[in-house]
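J.: Sequence plus the predicted model coming up.
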Amino acid sequence: MVKKFIKSMSLALALVLAFSLAGCGKNNVVSDEDSLKTPEQQIEENKKITDEQVDLVQFDTVPAGAEVAFIETSMGDITVALYPEHAPKAVENFIALAKSGYYTGLKFHRVVNNYMLQSGDPTGTGTGGESSFKDESGNKVGFEQEYSLNLWNFKGAVGMAPSGDGTNGSQFYIIQNSVVEEETLSKMQEAAFPQKVIDKYKEVGGAPWLDGKNTVFGYIIEGMDVIDEIAAVEVDANRAPVEDVIITNITIEKY
């Protein structure tokens, strides 16, 4: 079932991702003009992106003193590098929620082996959760996507899980897929993904069909074995673990 889902998504990559990624630069800005372009026009824009414009920061050494998220779970501990310079709102939101204790006691409500884990919903249903941001009236509000040529959905990526654009709240996912199929890699070539990115996906795996759709704001630097163990647990028909896997605490620490 999961393989069929991934395959069907990969068939749409050339159109969906080209449409979403065009216009994304180091400043994470997608203009209204870009959003009105046809998929064919977007692919032409993607062709202008060079490997020199892409810095795969997820594979750089984390600088000493940088803030990281230390996630304690009922199955082990995970350390996440954060990228405020590339996804400032998402990182600010995650840190604020973590420091407030929002995530403590929440479960991984969705686990799909060879794809991803998802958490951050107090209802445990995948339909709840709020951001740390408020409007002028003090009401909680979602926030927009942040795209960067420097952050991708490689295995180990941590990203926001919204219900639509502008609806980022508290839910987040962790990519666990270790193999990107040749068919998907071929579609990425057609969509004019940077070759550096395609090569890295082939090397480490990931979920490229999420690129240009969801905000990546972190990357697992320790505890990927824990992620793989969680991904392998027994799940029910709704892809929820039969035995709850819980986030017992998240602290923000200096690396």
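T.: Looks like it came in fine.

J.: C-alpha from now on. contacts and neighbour counts both.
T.: OK.

J.: ok, and for stretch 3-21, which residues are buried?
T.: 6, 9-11, 13-21 (16 or more other CA atoms under 10 Å).

J.: could you pull out the strands for this protein?
T.: 67-73, 76-82, 110-112, 116-119, 157-160, 172-175, 216-222, 247-254 (DSSP state E).

J.: alright, now check it against this:
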Amino acid sequence: MTFLTALFASLMLLTGSAVEEPTSSHARIKTSMGDIDVELYTEEAPVTTANFIEYATSGYYDRLVFHRVVAGTLIQGGGYTRSLYRRPTTLDPIVNEATNGIKNEHGTLAMARYADPDSATSQFFINLKDNPFLDRTGEVYKKDAGYAVFGKVVAGMEIADAIGMVETGPAEGEIFFEKDVPVKPVVILRIDPISADEVGVTAGE
């Protein structure tokens, strides 16, 4: 399945139209430490995957960094430059699709957001272990809304784990980051569409 076909399928799902298409796509997160290939859940998280695809194919993610590394727990990126200034987002915030019930388990890809459950824009994170505290637990309070999982790592998890072990500390940028910022920037070179057949071919190199 081509990436454009997957994009079409996800956009059709957004409009509520029925399509006879596979329900997953793939992308490669090329970083300064190696490649991470991900499968995207276009059926289970259609809004989130369409948003991610649009940011990726527009070049928005090019040369941004993983600005937050919580050792052995998660790595987060997709919003800040090397100098730790926020790149202005180009799309509106999206609805929180944590209602899909997919857990924040080891190797999953999820959306970062602010306190408002429907505030996610471009930033994402990769879970380096099972993180049940990030799952949706209820509908009454914002703190129970959870963080939407929209994919999983299918090749290059060793790269994600390696990023999760880099030296971190405080850093000054657009705001002051008290902790968890890599001392040596881990750069997202770009995020590319790939076919299922390409998964793992160059990941980790």
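T.: Received it, and whenever you're ready, just let me know what you need. In this text the structure is predicted, and so the values were computed from the model without any measurement.

J.: Next, please give the residue ranges for the helices of the stretch 101-250 of the first structure.
T.: Applying DSSP state H, counting those that start in this stretch to the stretch 101-250 of the first structure gives helices spanning 182-190, 195-204, 224-231.

J.: Pretty sure E178 of the second structure sits in a strand.
T.: Yes: checked against DSSP: H, G, I helix; E, B strand; the rest coil, E178 of the second structure lies within a strand.

J.: My guess is it contacts T168. True?
T.: No: if you go by CA atoms under 8 Å, E178 of the second structure and T168 don't touch, sitting 10.3 Å apart.

J.: who's more crowded, those two?
T.: T168 (19 against 10; other CA atoms under 10 Å).

J.: Name the nearest residue to that one, sequence neighbours excluded.
T.: P182 (4.2 Å; CA to CA, 6 or more residues apart in numbering).

J.: Could you check how far that neighbour is from D118 of the second structure?
T.: 28 Å (CA to CA, to the nearest Å).

J.: okay, those two: which has more neighbours?
T.: Comparing P182 of the second structure with D118 by neighbour count (other CA under 10 Å), the higher total belongs to P182, at 22 against 16.

J.: Now do the same for that one: its match in the first structure.
T.: Mapped onto the first structure by TM-score structural alignment, P182 of the second structure lines up with P241.

J.: cool, and I159 of the second structure?
T.: By TM-score structural alignment, I159 of the second structure lines up with V226.

J.: from what I can see that match touches M75, true?
T.: Yes: counting by CA under 8 Å, V226 of the first structure touches M75, with 6.8 Å between them.

J.: which residues touch S186 of the first structure?
T.: For S186 of the first structure, no contacting residues are found, by CA atoms under 8 Å, 6 or more residues apart in numbering.

J.: same thing with V153 of the second structure?
T.: 36-39, 107-109.

J.: and the residue nearest to T168 of the second structure, how far is that from R68 of the second structure?
T.: For P182 of the second structure relative to R68 of the second structure (CA to CA), the value is 7 Å.

J.: Doesn't L13 of the second structure lie inside a strand?
T.: No: with three-state DSSP as the criterion, L13 of the second structure is located in helix rather than a strand.

J.: Distance of it relative to T90 of the second structure?
T.: Distance from L13 of the second structure to T90 of the second structure, by CA to CA: 22 Å.

J.: quick one: which of those two has more around it?
T.: Per other CA under 10 Å, whichever of L13 of the second structure and T90 has more neighbours is L13, with 19 against 12.

J.: my read: the more buried one touches P46, true?
T.: Yes: contact criterion CA under 8 Å: L13 of the second structure and P46 qualify, at 6.4 Å.

J.: got the contact list for the residue mapped onto E253 of the first structure from the second structure?
T.: Under the alignment (TM-score structural alignment), E253 of the first structure pairs with I194 in the second structure. When contacts are counted by CA under 8 Å, 6+ apart, I194 of the second structure touches 2-3, 26-28.

J.: one more time with 10 Å, if that's ok
T.: For I194 of the second structure, the contacting residues are 1-3, 25-28, 37-39, by CA atoms under 10 Å, 6 or more residues apart in numbering.

J.: Would you mind checking the residues you listed for buried ones?
T.: Among the contacts of I194 of the second structure, those buried by neighbour count (16+ other CA under 10 Å) are 3, 25-28, 37-39.

J.: how about the nearest residue to I75 of the second structure, chain neighbours excluded?
T.: Using CA to CA, 6+ apart, the nearest residue to I75 of the second structure is V69, at 4.6 Å.

J.: so what corresponds to that neighbour in the first structure?
T.: V69 of the second structure maps onto V111 in the first structure, by TM-score structural alignment.

J.: what's the spacing between its match and E234 of the first structure?
T.: 9 Å.

J.: intersection of neighbour lists for those two?
T.: In contact with both V111 of the first structure and E234: 240-241, using CA under 10 Å, 6+ apart.

J.: overlap in contacts of P182 and R68 of the second structure?
T.: 164, 168-169.

J.: List the contacts of the residue most central in space within the second structure.
T.: Central residue of the second structure (CA atoms, centre = their mean): F124, 3.2 Å from the mean position. Contacts for F124 of the second structure (CA under 10 Å, 6+ apart) come out as 52, 66, 75-79, 109-113, 147-150.

J.: report the longest helix in the first structure, please.
T.: helix 88-100 (DSSP state H).

J.: Quick check: it compared with the second structure, mean distance?
T.: Helix 88-100 of the first structure: mean distance to aligned residues in the second structure after superposition is 0.4 Å, counting by mean CA distance after the TM-score superposition for the first structure.
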